[in-house]
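In: Sequence and predicted structure below; questions after.
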Amino acid sequence: MGRILAIDFGTKRTGLAVTDEMQIIASGLTTVDTKELLQFLKHYVSTEKVERFVVGLPKQMDNTASESEVYIQKFLEKLSKSIPEIPVDRVDERFTSKMAFQTMIDSGLKKKQRQNKALIDEISATLILQSYLSSI
């Protein structure tokens, strides 16, 4: 089995999370400058066995696509050309940023630490991945 890598895509920063090789535990990996995301993913899959990508699917409350979906679609096209051998699944990511922030509060992080947007993105990716794992 290979790892599953989750992507919480953002126009500036992108949060990443991965499973263990047995695909049981979702853990935050890092946050990457979105401009460097494809390069980071190419390097990561060359050193780790990745079975699947899971990318957040941002939706509005009325179930329509969020405005950021346009940027995600462009990224997905580049991803499928760069790393065509790894399939991509999508997961509804509504409320993940709010849940990530609440997780930070619940874990006792100080206000200064909770303002770290990169950490919020990484936790959001972990929540997306955990949601995916719960659905399979």
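Out: Thanks, I have the structure now.

In: From now on I want contacts and neighbour counts done on CA atoms only, so please keep to that.
Out: OK.

In: How far off centre is the top helix by length along the chain?
Out: Criterion DSSP state H: the longest helix present in the chain is helix 117-135. Centroid separation for helix 117-135 versus its chain: 6 Å, with C-alpha atoms, centre = their mean, to the nearest Å.

In: buried sites along that helix?
Out: By 16 or more other C-alpha atoms under 10 Å, the buried positions in helix 117-135 come out as 118-132.

In: residues touching R114, list them.
Out: R114 makes contacts with F101, M104, I105, I120, as judged by C-alpha atoms under 8 Å, 6 or more residues apart in numbering.

In: What separation is there between K112 and I105?
Out: Distance from K112 to I105, counting by C-alpha to C-alpha, to the nearest Å: 11 Å.

In: can you check L127 too?
Out: According to C-alpha to C-alpha, L127 stands 15 Å off from I105.

In: go on, I128?
Out: Taking C-alpha to C-alpha, one finds I128 at 19 Å from I105.

In: Same question for Y132.
Out: Where I105 is concerned, Y132 sits at a distance of 23 Å (C-alpha to C-alpha).

In: for comparison:
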Amino acid sequence: MARILALDYGTKRTGIAVTDELKLIASGLTTVNTPELMKFLENYFQHEKVERVLVGEPKRMDDSPSESEVHIQQFLKDFSEKFPEMPLERVDERFTSKMAVQSMIDSGLKKKKRRNKALVDEISATIILQTWLYD
């Protein structure tokens, strides 16, 4: 059985989440420095079966693309060239960062840990994945 991978793409860091093989549970995997993302994905795909990759789609409240979309479009182009057989799907990621911080608060993480942007990115990727799974 294959997993589904979700990316919260950022210009500095990318949060990554993955399902279990039965595609029932979404879990944070890691956060990778974005310049190292393609190498990470290549290695991951060699060791794990992945059915599809979800990439967050940041939008403004009026449904127009956010300013970071131009960077994501370049990533999507590069990804499709490197992994032409891997299906890509976009998922609306509005409010995922706020939801990630709120989940950190709700789980009792101290303020110092909540400032960890890498953890916020990983949780955001998990929320993107959960949105897709349960929609």
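Out: Now that the structure is in, tell me what you want to look at. No experiment lies behind these values; they were computed from the predicted model shown.

In: tm score of chain vs chain?
Out: After superposition, the two chains reach a TM-score (TM-score structural alignment, normalised by the length of the second structure) of 0.99; 135 aligned residues with a C-alpha RMSD of 0.5 Å.

In: farthest pair in the contacts of R114 of the first structure?
Out: Between any two of the contacts of R114 of the first structure, the greatest separation by C-alpha to C-alpha is 11.3 Å, found for I105 and I120.

In: And the helix or strand where I105 of the second structure lies, how far out from the chain middle?
Out: Using DSSP states H and E, the element containing I105 of the second structure is helix 96-106. Between the mean C-alpha location of helix 96-106 of the second structure and the chain-wide mean there is a distance of 15 Å, by C-alpha atoms, centre = their mean.

In: Which element is encountered next along the chain beyond that helix?
Out: Sequence order places helix 111-114 as the next helix or strand after helix 96-106 of the second structure, per DSSP H and E.

In: post-alignment, that next one versus the first structure, mean distance?
Out: By mean C-alpha distance after the TM-score superposition for the first structure, the fitted helix 111-114 of the second structure averages 0.5 Å away from its aligned residues in the first structure.

In: List the buried residues of that helix.
Out: Using 16+ other C-alpha under 10 Å as the test for burial, helix 111-114 of the second structure gives R114.

In: Kindly report the same for stretch 78-92 of the second structure.
Out: Neighbour counts using 16+ other C-alpha under 10 Å place F79, L88, V91 of stretch 78-92 of the second structure among the buried residues.

In: can you check stretch 52-68 of the first structure too?
Out: Result for stretch 52-68 of the first structure [16+ other C-alpha under 10 Å]: buried residues R52, F53, V54, V55, G56, L57, P58, K59.

In: what about that stretch, distance to the chain center?
Out: Per C-alpha atoms, centre = their mean, the centroid offset for stretch 52-68 of the first structure relative to its chain is 12 Å.

In: Provide the aligned range in the second structure for that stretch.
Out: The counterpart of stretch 52-68 of the first structure in the second structure, using TM-score structural alignment, spans residues 52-68.

In: orientation of the host helix or strand of L7 of the second structure relative to helix 96-106 in degrees?
Out: According to DSSP H and E, L7 of the second structure maps onto strand 3-8. For strand 3-8 of the second structure against helix 96-106, the angle by axes from the mean of the first three to the mean of the last three C-alpha atoms, to 10 degrees is 100 degrees.

In: Point out the other helices and strands that strand 3-8 of the second structure packs with.
Out: When contacts are defined as 3 or more C-alpha pairs under 8 Å, 6 or more residues apart in numbering; DSSP states H and E, strand 3-8 of the second structure sits against strand 13-19, strand 50-57, helix 117-134.
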